[in-house]
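Asks: Provided below are the primary sequence and the corresponding predicted coordinates.
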Amino acid sequence: MVHLTTVNTPPHSGSTSGAEDSSATSLRQVQQQLKKVQLQLADHDDCYTTSVYGSRFANQDLPKSEMPESEMPKEVAYRMIKDELSLDGNPMLNLASFVTTYMVSEYLTNPITVVTFRANTPPQEEEAEKLMAESFSKNFIDYEEYPASADIQNRCVSMIGKLFHADVGAGEGVGAVGTSCVGSSEAIMLAVLAMKKRWKNKRQAEGKSTEHPNIVMSSAVQVCWEKAARYFEVEEKLVYCAPDRYVIDPKETVDLIDENTIGICAILGTTYTGEYEDVKAVNDLLIEKNLDVPIHVDAASGGFVAPFVVPDLEWDFRLKNVVSINVSGHKYGLVYPGVGWVVWRSAEFLPQELVFNINYLGADQASFTLNFSKGASQVIGQYYQLIRLGKKGYRAIMSNLTRTADYLSQSLEVLGFRIMSKRSGEGLPLVAFRLPEVPAGAEGEPGVRHYDEFALAHQLRVRGWVVPAYTMAPKTDDLKMLRVVVREDFSKSRCDALITDIKLCMGLLEQMDQDGVKRQQEYINKHHLTSSKSTHNHPKFRKEKHSLQGKTGKTHAIC
């Protein structure tokens, strides 16, 4: 059916009825009044052409230090920011970071599944990203408004706790407790706070001094441990590495303990070489010496690897003195950043005075975090991965990564590199390596190479690869090293491409003279974005001397 409507005759044309004439008169009066109103109209130049690059915005600097007065079309804002971000490295070629660059890839768990390929990325499951995107607007702290999201966090804590062999609660207030965090750094801060407070309470009950608390840890710890000790005024007692040992020595660790020791940090997968520290040996020595000192396991990277690759390795709550564990969901937990988890053996090890009961938006809730408002997306993403992959899926992925790391180790060894990391699942799926020793001269003089690991890292960067070079922890004879983190998207074919480029870069460096390499390195140190003169680095805080990097030259490794 066609619907018809009348065509109205303009008021000024033809004859009109009395009512129509009155209406027209009123309209003209309104129009006359409007002419007297002075409006502040936008400039006509605020429009733009259909081409972003044909608009005036393409010929102007993007605002950098102050908000602009006027608006910008959404298409222009998107394109200009995207262009700025194009100067970032390719996350898939960033072999420095443990952080997940994309989520579940079906070909790793089900090779025959048909999946959709996106430009420049491996196949991904849109369901994971869709779930997370749909939760961007949820403030996780609002338990009353989003009870299902809060329950999902509790499920994740329970699953992760059981993965670490935590006791299952038989009733309210019994069994392991834990919480989500924005990453392992926050989790470690919370664990240090809990250990310090528990130590302080015990000392006060005994009528003893609560001054000068200390914590025992490796000199190879990630920088967040140094931050926690400094921020919470805890002295660092360091177990130093050696040229042939890159983890703590259990006996030396226990020997450093005194009455002011709040706890011991043991690392399940060090940042530099990925090696697992011997948590069981430390635990057994504590029991043997009847020392009531808690162990916190920093399982930021290894917590989602060891249970699936070396399930019989005892490092978790199976050990009596392990009271808390942190793990990063955004590393081998396979979730986009940032989400981390911390779990305590039981509520006994989390002092009640650190937990706040907050009535927020209508619901009472227990809170032990450094942050308050945060999105629910990453927690939901973690739950998706845990139930989507299951133990079988995680086991398949971590086994593949371990095999790829072993293959890369063997290939680099053939090229003459010295491998510093463990193999066959005895450490994280990464490869730490350094240049081979230079043979002595014909008359016995020591061999000299005119380039080092940092020069090789730079040449690989020119090829697009981000392979970091580091100076190892103090007292290791200033060892330099390179590190490749094998993540889920690092396939064998990409591994072969890396090996080919390493050969090419070494050949190029061999052809350069010593002065050429030196001038290149000096130029990089002076002009690179991460140099001490970079605009990212405030002049007041350059060349700090309080951290291990400032004191010894150790590099704060990327994690």
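Replies: Alright, I've got the coordinates.
Asks: From here on, just use CA atoms for contacts and neighbour counts.
Replies: Will do.
Asks: Do a quick rundown of the strands in the stretch 51-200 of the chain.
Replies: 177-181 (DSSP state E, counting those that start in this stretch).
Asks: correction: the chain
Replies: Counting by DSSP state E, the chain has strands at residues 177-181, 214-218, 235-239, 261-267, 295-298, 322-328, 340-344, 356-360, 363-367, 418-419, 430-434, 469-471, 480-485.
Asks: of all these, which gets the most neighbours per residue?
Replies: Using mean count of other Cα atoms under 10 Å, the stretch among those with the largest mean neighbour count is strand 322-328, at a mean of 29.
Asks: Could you check the angle that strand makes with strand 261-267?
Replies: With axes from the mean of the first three to the mean of the last three Cα atoms, to 10 degrees applied, the angle from strand 322-328 to strand 261-267 works out at 40 degrees.
Asks: if we look at strand 322-328, which residues are touching it?
Replies: Contact with strand 322-328 is made by 183-184, 187-188, 191, 283, 294-304, 316-317, 339-346, 349, as judged by Cα atoms under 8 Å, 6 or more residues apart in numbering.
Asks: Let me see the contact set for the residue most central in space within the chain.
Replies: A centroid search over the chain (Cα atoms, centre = their mean) returns Val99, at 4.7 Å, as the residue closest to the centre. Val99 sits next to His330, Lys331, Tyr332, Tyr336, Pro337, Cys559 when contact means Cα under 8 Å, 6+ apart.
Asks: Switch the strands of the chain over to a markdown table; also include distance to Ala58.
Replies: As requested, those are exported to a markdown table (distance: least, Cα to Cα, whole Å):
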| stretch | distance to Ala58 |
| --- | --- |
| strand 177-181 | 40 |
| strand 214-218 | 51 |
| strand 235-239 | 52 |
| strand 261-267 | 50 |
| strand 295-298 | 48 |
| strand 322-328 | 41 |
| strand 340-344 | 40 |
| strand 356-360 | 46 |
| strand 363-367 | 48 |
| strand 418-419 | 49 |
| strand 430-434 | 43 |
| strand 469-471 | 38 |
| strand 480-485 | 39 |
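Asks: So which elements touch the longest helix along the chain?
Replies: What stands out as the longest helix in the chain, according to DSSP state H, is helix 377-414. Using 3 or more Cα pairs under 8 Å, 6 or more residues apart in numbering; DSSP states H and E as the contact definition, the elements that helix 377-414 packs against are helix 126-133, helix 147-163, helix 306-309, strand 418-419, strand 430-434, helix 492-511.
Asks: here's the one I want to compare it with:
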Amino acid sequence: MLKHPSNHRAGRDALALDPRFGIEGLVIPRHTLPEDEVPPEAAYQIIHDELMLDGNARLNVATFVTTWMDPQADRLMAECADKNMIDKDEYPQTAELEMRCVSILSKLWNAPDATQATGCSTTGSSEAAMLAGLALKRRWQKRRRAAGAPADRPNLVMGINVQVCWEKFAAYWDVEMRLVPMEGDRLHLSAEEAVRHCDENTIGVVAVLGSTFDGSYEPVEEICRALDEYQQRTGIDVPVHVDGASGAFVAPFVDPDLVWDFRLPRVASINASGHKYGLVYPGVGWVVWRDPEALPEELIFWVNYLGDDMPTFALNFSRPGAQVVAQYYNFLRLGHAGYRRVQAYSREVATRLADRIAELGPFQLLTRGDELPVLAFQVDPRIDNFTVFDVSGALRERGWQVPAYRFPKNREDLSALRVVVRRGFTHDLADMLIDDLKRQLPRLEKQHAPQHDGATAGSFHH
């Protein structure tokens, strides 16, 4: 409640209100509802001031998520903040923009018949991935039951570098995860390992177009070719889902000759994050199937809601429409040429930054930003007095959020730093990052021993 403090001293659980708001001497609780109203300007200022302790989003090179949009997009999102995406009868034009986006993505990813574009927006790429996984499971179950075979032990094959949403999918829907560990210099899934883990219970293989660990593309075309040969040998047909959370908005524009999408008949579905390299603020993902047959009808629910009978096959029901509108704004505003310029510039910044980091001496590149605009690098193994975690901590002193993390099973010995270059991260900011690395390195090189080993570094967990 609001209290007159008299002898009360505001501490961690309460906040003394600034006298300039005209309610001198009142204390606001932090963890319970106040008894009385607080003036709107006071409530705003309290929260605004606390949020100043957050990091600067533009200096956060840990995140793949968009941190800058055109002011016009900001304005559109504010105008649509009250729109519920599920209410297609009340907001029919927002629903129309969603379907235009699905159609655009279907064409961009070379679906065989984009006039039958099949897909939807989601709250993020994780939900999109789960919908695609559900479709794979249901199609496998129908095939098995039609053949009179058991359908109670599904598995899904993927590299251990997949995003955590796939672990959630497997746990929530009782699917065995067949995680292919890293081995030596192979830091993601290979075609050979994908096939080796498949059997008659495999509902699909997940190929990642842009690993979050190092930004590298998995060889989707090679995986599909190997599965073609596997089907010829065994008769087992294993579809592929492409997790294009980041790469599906990069490859079409800067790697047009790379074959990874619906041009490969074995690719059944693709998910992507509109809020990563789709260039939209957080809160939108996309899933597209190659054709209507790839999405089982029983996963589509027809709901009579607010005056209309409409289909829905997302996991969430109510969700904001503003991000969908912003996605369509980007498509309209940038077009193919604009997206190509944005992504090509990000790659140019990333590769130049990688070259300059390599020139510094103490670091070795794992990737250099020539697939996703993402570079990963390690401290030279011969250096024993500082670690990547020390480097991350030193850069944080200058405001940079550069993640340091260990790689997973079979390569736990490998620790790296990662820089995600995205829209708004310029050559100028890259120069500033290099300058700060140079500024901090002499101190690190004088250390007698590492200060952080990963267990004691709290800056990032992959």
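Replies: Cool, got the structure. Since this is a predicted model, take the numbers as computed values, not measurements.
Asks: if we compare the strands of the first structure, which one ends up closest to Gly516 of the first structure?
Replies: Evaluated with Cα to Cα, the strands of the first structure place strand 469-471 nearest to Gly516 of the first structure, the distance being 19.5 Å.
Asks: Tell me the counterpart residues of that closest one in the second structure, please.
Replies: Using TM-score structural alignment, strand 469-471 of the first structure lines up with residues 404-406 of the second structure.
Asks: Relative to the first structure, what is the average displacement of that stretch?
Replies: Between stretch 404-406 of the second structure and its aligned stretch in the first structure, the superposed structures give an average distance of 0.4 Å (mean Cα distance after the TM-score superposition for the first structure).
Asks: tell me the secondary structure for Leu15 of the second structure?
Replies: Following DSSP: H, G, I helix; E, B strand; the rest coil, Leu15 of the second structure is assigned to strand.
Asks: which of the contacts of Val99 of the first structure does the second structure keep?
Replies: Among these, the ones whose aligned partners also touch in the second structure (both residues aligned by TM-score structural alignment, their matches' Cα atoms under 8 Å) are His330, Lys331, Tyr332, Tyr336, Pro337.
Asks: burial of Tyr336 of the first structure, as a residue count?
Replies: Counted with other Cα atoms under 10 Å, the neighbours of Tyr336 of the first structure add up to 20.
Asks: In the second structure, what residue corresponds to it?
Replies: The criterion is TM-score structural alignment: under it, Tyr336 of the first structure has Tyr281 as its aligned partner in the second structure.
Asks: got it, and Glu437 of the first structure?
Replies: With TM-score structural alignment as the criterion, Glu437 of the first structure matches Pro381.
Asks: got the contact list for its match?
Replies: Residues in contact with Pro381 of the second structure, defined by Cα under 8 Å, 6+ apart, are absent; none qualify.
Asks: Would you check how far apart it and Met158 of the second structure are?
Replies: In this structure, Pro381 of the second structure and Met158 of the second structure are separated by 29 Å, where distance is defined by Cα to Cα, to the nearest Å.
Asks: List just the nearest of the kept ones among the contacts of Val99 of the first structure to Gly161 of the first structure.
Replies: Looking across those and measuring by Cα to Cα, the closest to Gly161 of the first structure is Tyr332, at 16.1 Å.
Asks: Against Glu488 of the first structure, how distant is that closest one?
Replies: With distances defined as Cα to Cα, the gap from Tyr332 of the first structure to Glu488 of the first structure amounts to 8 Å.
Asks: Quickly list what's touching both of the two.
Replies: Shared contacts of Tyr332 of the first structure and Glu488 (Cα under 8 Å, 6+ apart): Thr100.
Asks: Check the burial of Trp260 of the second structure by counting its neighbours.
Replies: The burial count assigned to Trp260 of the second structure is 26, neighbours taken as other Cα under 10 Å.
Asks: got the contact list for the aligned residue in the first structure for Val205 of the second structure?
Replies: For Val205 of the second structure, the aligned residue in the first structure is Ile264 (criterion: TM-score structural alignment). Residues in contact with Ile264 of the first structure, defined by Cα under 8 Å, 6+ apart, are Ile215, Val216, Met217, Val293, Pro294, Ile295, His296.
Asks: Generate JSON lines for the residues you listed, with distance to Asp167 of the first structure as supplementary columns.
Replies: Compiled in JSON lines, the contacts of Ile264 of the first structure are given as follows (distance: Cα to Cα, whole Å):
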{"residue": "Ile215", "distance to Asp167 of the first structure": "26"}
{"residue": "Val216", "distance to Asp167 of the first structure": "26"}
{"residue": "Met217", "distance to Asp167 of the first structure": "26"}
{"residue": "Val293", "distance to Asp167 of the first structure": "20"}
{"residue": "Pro294", "distance to Asp167 of the first structure": "17"}
{"residue": "Ile295", "distance to Asp167 of the first structure": "17"}
{"residue": "His296", "distance to Asp167 of the first structure": "17"}
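Asks: ok, back up a step: would you write out the PyMOL command that picks the buried residues out of the kept ones among the contacts of Val99 of the first structure?
Replies: Isolation of the buried members of these (16 or more other Cα atoms under 10 Å) is achieved in PyMOL through the command below:
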select buried, resi 330+331+332+336+337
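Asks: Sort out for me which of the kept ones among the contacts of Val99 of the first structure are in helices.
Replies: Those of these lying in helices (DSSP H): none at all.
Asks: Pick out the most distant pair among the kept ones among the contacts of Val99 of the first structure.
Replies: Pairwise distances across those peak at 11.2 Å for Tyr332 and Pro337 (criterion: Cα to Cα).
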